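Peer 1: this one's structure only:
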């Protein structure tokens, strides 16, 4: 069966809707992080046990990227998006009403599974956008995703302080529920790109990896940049609380705003990739990440420098990500969901590796070891990006 994409119908209103839905979907993964202290006290569990909640959410998300996201090439993507949105509403509502810690653990996995709605929305944008505007439109929706990641912690902590942690999940469920009819009406039907069975879909991702060198380069380079990104953000609160900076959790949370400033570059980077080609944007993005971490590694401890580093390296990471997506989505229009699953799967591995390595290096060598890791990872991404 020959794949026929839907006619491009992606105007500003639909772009805004999809960006909002993408941000709210991915934010669901991160609401829990500022709430761990409240949840520990509520259910009487220690710090080790309460740490299971974000871990289970991330595991659910990672598993669904590889096991569920490829279905977007096999079935009508609009239907998948709405079904996952409904599942996310149920998971969030169940979390809000969870009577026990065990129930919260189950809900955490369910939220991670359903939150991969975000990874169905981005390929939908790539399919609907005219080719000459694909990078720009994907960048606009990625801004929603990135703001969802960076601002979810601020929103969650603030609302929980006012109305309790259950209000965070109840409110999130309500907002996603309100988006569902808008998504159903706004999105066109998507013709399935393949009739392959589920097992063949999964196996085909390995074939795509071996078939497309640009996919391998994009995934590996973005995976290395994700190591740097995750190492910084996963250790930031501990670094700020150390003797060099002496800051509390409120300052750590406010750093999300600094990261959001970098996220706003995504549409500009996508438009530049459309006009000048993505490779130049990727190299500049990797160079910005390297420069930011190299300066942090050797400069005297300064809170304002740390803020500048967060803005600059996040700008570089997001510019490279949007440009890598532009490369990947152009490889095979009939396989965009699977291509996205491969790219995001490798990114997820990089995020997990960055968190683990950053924490280990911080404990063993102190806070300067984290930017050294980030600079080395960015340098590796730059080397890969320069290859043809």
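Peer 2: Structure received. Because the structure is predicted, anything quoted here is derived from the model rather than measured.
Peer 1: Only C-alpha atoms from now on, for both contacts and neighbour counts.
Peer 2: Noted.
Peer 1: For residue 131, see how far away the residue lying closest to residue 212 once chain neighbours are set aside is.
Peer 2: If the residues on either side of it in the chain are set aside, residue 212 comes closest to residue 331, at 7.7 Å by C-alpha to C-alpha, 6 or more residues apart in numbering. According to C-alpha to C-alpha, to the nearest Å, residue 331 and residue 131 sit 12 Å apart.
Peer 1: for residue 174, same thing?
Peer 2: Residue 174 is 35 Å from residue 131, by C-alpha to C-alpha.
Peer 1: Check the contact between residue 96 and residue 170; I expect there is one.
Peer 2: Yes. Residue 96 is within contact range of residue 170, at 5.4 Å (criterion: C-alpha atoms under 8 Å).
Peer 1: Mind checking what secondary structure the residue nearest to residue 212 has?
Peer 2: coil (DSSP: H, G, I helix; E, B strand; the rest coil).
Peer 1: one step back: comparing residue 96 and residue 170, which shows the higher neighbour count?
Peer 2: residue 96 (20 against 17; other C-alpha atoms under 10 Å).
Peer 1: this is the comparison structure:
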């Protein structure tokens, strides 16, 4: 019997079963928590006016948030393999509540940079929950369960922009962060009461856990490839979303933050497809599906570059971008969770830390490209990151054909 099956049996013996209600609770939690990372994107232009900052300076708010997320995942997500997860989740939600208040009360750029970094560090609850869902699911339904939980996370990512655009446009960008702080505090209270206790699958010290992460990177080529591909795709994703507010507030659109946020609703098509992607990953080769979704992502940038002056071109591009990036992420996570079952939190740490380092790089490059070359520079920068992702994927397929 594997360590993983022992861990599942131990959980079930304690009354933990993977019901539809529990999956739904995990999905909602992931969506509300991850939204903290994306509220700033449609509000960047408004924040820039508050702090009298240019597009590159204010774009660093997104960059620091994503860097913080990578740091938080490295520090806290591995604890999911050695600590009781409910308590860990509750502590993290309390911490992010304080961090969000820090953003809401920021008085200058340095303040909001530090507070945004703190928001990223403490907004890692989804990456504690996803390995838990994978642990509790049977092998035959793991892709479906991951897809269901991920659909909540993806809805959170997309709707965060819409909600932030509406609240920011109506009541000012600070109000969005006050609302987010209240939501996180409420989640902490609810999950403390409802989320069942979990039991760690690995009997390791924190130092051993961190050391084993390096060993996983060295010994698992699929983990390295999936992580690097994910970083490049999410980098291309962040290039677009960091720059969109600046593009839409000028010619030919002249849209405010409310309208910019509505483009997040368009990506719901991709989020709605997440459970289907998970089922397909259970039935077909996830690694081949990654290649397909990379090509879909690249197609989105062709729409942005050649048809971005028309609203419908942006809309089609957003649908393809979200579907491609999210589909590749679900397929990659399905692949890596099967590598070393007792180390799922650590595998997820490597994948997601690399993923969000790529996102932070994309945020910085996106605002920099906009500052220098406007929209065509943004499209070229994002497109290059996607092409590099396809090259990494292709090299891995040639080297590891099995």
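Peer 2: Arrived safely, thanks for sending. None of these values were measured; they are calculated from a predicted model.
Peer 1: burial of the equivalent of residue 20 of structure 2 over in structure 1, as a residue count?
Peer 2: Under the alignment (TM-score structural alignment), residue 20 of structure 2 maps onto residue 12 of structure 1. Using other C-alpha under 10 Å, residue 12 of structure 1 has 11 other residues around it.
Peer 1: cool, and residue 33 of structure 1?
Peer 2: 15.
Peer 1: for residue 334 of structure 1, same thing?
Peer 2: 22.
Peer 1: give the contact list for it.
Peer 2: 3, 73, 193-194 (C-alpha atoms under 8 Å, 6 or more residues apart in numbering).
Peer 1: what's the single longest helix in structure 2?
Peer 2: When structure 2 is parsed with DSSP state H, its longest helix is helix 344-399.
Peer 1: just to revisit the earlier point, map the residue nearest to residue 212 of structure 1 across to structure 2 for me.
Peer 2: Match for residue 331 of structure 1 (TM-score structural alignment): residue 339.
Peer 1: ok, the residue of structure 1 positioned farthest from its centre to residue 192 of structure 1 distance?
Peer 2: Most distant residue from the mean C-alpha position of structure 1: residue 1, 32.6 Å away (C-alpha atoms, centre = their mean). Distance, residue 1 of structure 1 to residue 192 of structure 1, using C-alpha to C-alpha: 9 Å.
Peer 1: What is the helix or strand residue 215 of structure 1 falls within packed up against?
Peer 2: Secondary structure assignment for residue 215 of structure 1, by DSSP states H and E: helix 213-241. When contacts are defined as 3 or more C-alpha pairs under 8 Å, 6 or more residues apart in numbering; DSSP states H and E, helix 213-241 of structure 1 sits against helix 198-211, helix 249-263, helix 303-329, helix 336-365, helix 369-385.
Peer 1: Out of those, flag the one nearest residue 231 of structure 1.
Peer 2: Nearest to residue 231 of structure 1, of all those, is helix 336-365, at 4.5 Å by C-alpha to C-alpha.
Peer 1: Of all the residues in the closest one, which ones are buried?
Peer 2: 336-348, 350-362 (16 or more other C-alpha atoms under 10 Å).
Peer 1: quick revisit: by neighbours, which of the contacts of residue 334 of structure 1 wins?
Peer 2: residue 73 (25 neighbours).
Peer 1: residues contacting whatever residue of structure 2 lines up with that residue?
Peer 2: In structure 2, residue 73 of structure 1 lines up with residue 81, judged by TM-score structural alignment. Counting by C-alpha under 8 Å, 6+ apart, residue 81 of structure 2 makes contact with 200-202, 342-346.
Peer 1: Go again with 7 Å.
Peer 2: 200-202, 343, 345 (C-alpha atoms under 7 Å, 6 or more residues apart in numbering).
Peer 1: What of residue 160 of structure 2?
Peer 2: 35, 38-39.
Peer 1: To which residue of structure 1 is it aligned?
Peer 2: When structure 1 is aligned by TM-score structural alignment, residue 160 of structure 2 is paired with residue 152.
Peer 1: and that match, what element?
Peer 2: Here residue 152 of structure 1, judged by DSSP H and E, is contained in helix 134-163.
Peer 1: now that helix, how far from the chain's geometric center?
Peer 2: 10 Å (C-alpha atoms, centre = their mean, to the nearest Å).
Peer 1: again, but for stretch 293-305 of structure 2
Peer 2: Worked out by C-alpha atoms, centre = their mean, stretch 293-305 of structure 2 lies 19 Å from the chain centre.
Peer 1: contacting residues for the nearest residue to residue 133 of structure 1 once chain neighbours are set aside?
Peer 2: Sequence neighbours aside, residue 274 is the residue nearest to residue 133 of structure 1 in space, at 6.6 Å (criterion: C-alpha to C-alpha, 6+ apart). By C-alpha under 7 Å, 6+ apart, the contact set of residue 274 of structure 1 is 132-133, 135.
Peer 1: hmm, 10 Å instead?
Peer 2: Residue 274 of structure 1 is in contact with 131-136, 268, 323, 326, counting by C-alpha atoms under 10 Å, 6 or more residues apart in numbering.
Peer 1: for the contacts of residue 81 of structure 2, which one is nearest residue 318 of structure 2?
Peer 2: For the contacts of residue 81 of structure 2, the nearest to residue 318 of structure 2 is residue 345 (30.4 Å; C-alpha to C-alpha).
Peer 1: Surely that closest one is in contact with residue 125?
Peer 2: No. Look at residue 345 of structure 2 against residue 125 with C-alpha atoms under 10 Å: they stay out of range, at 11.8 Å.
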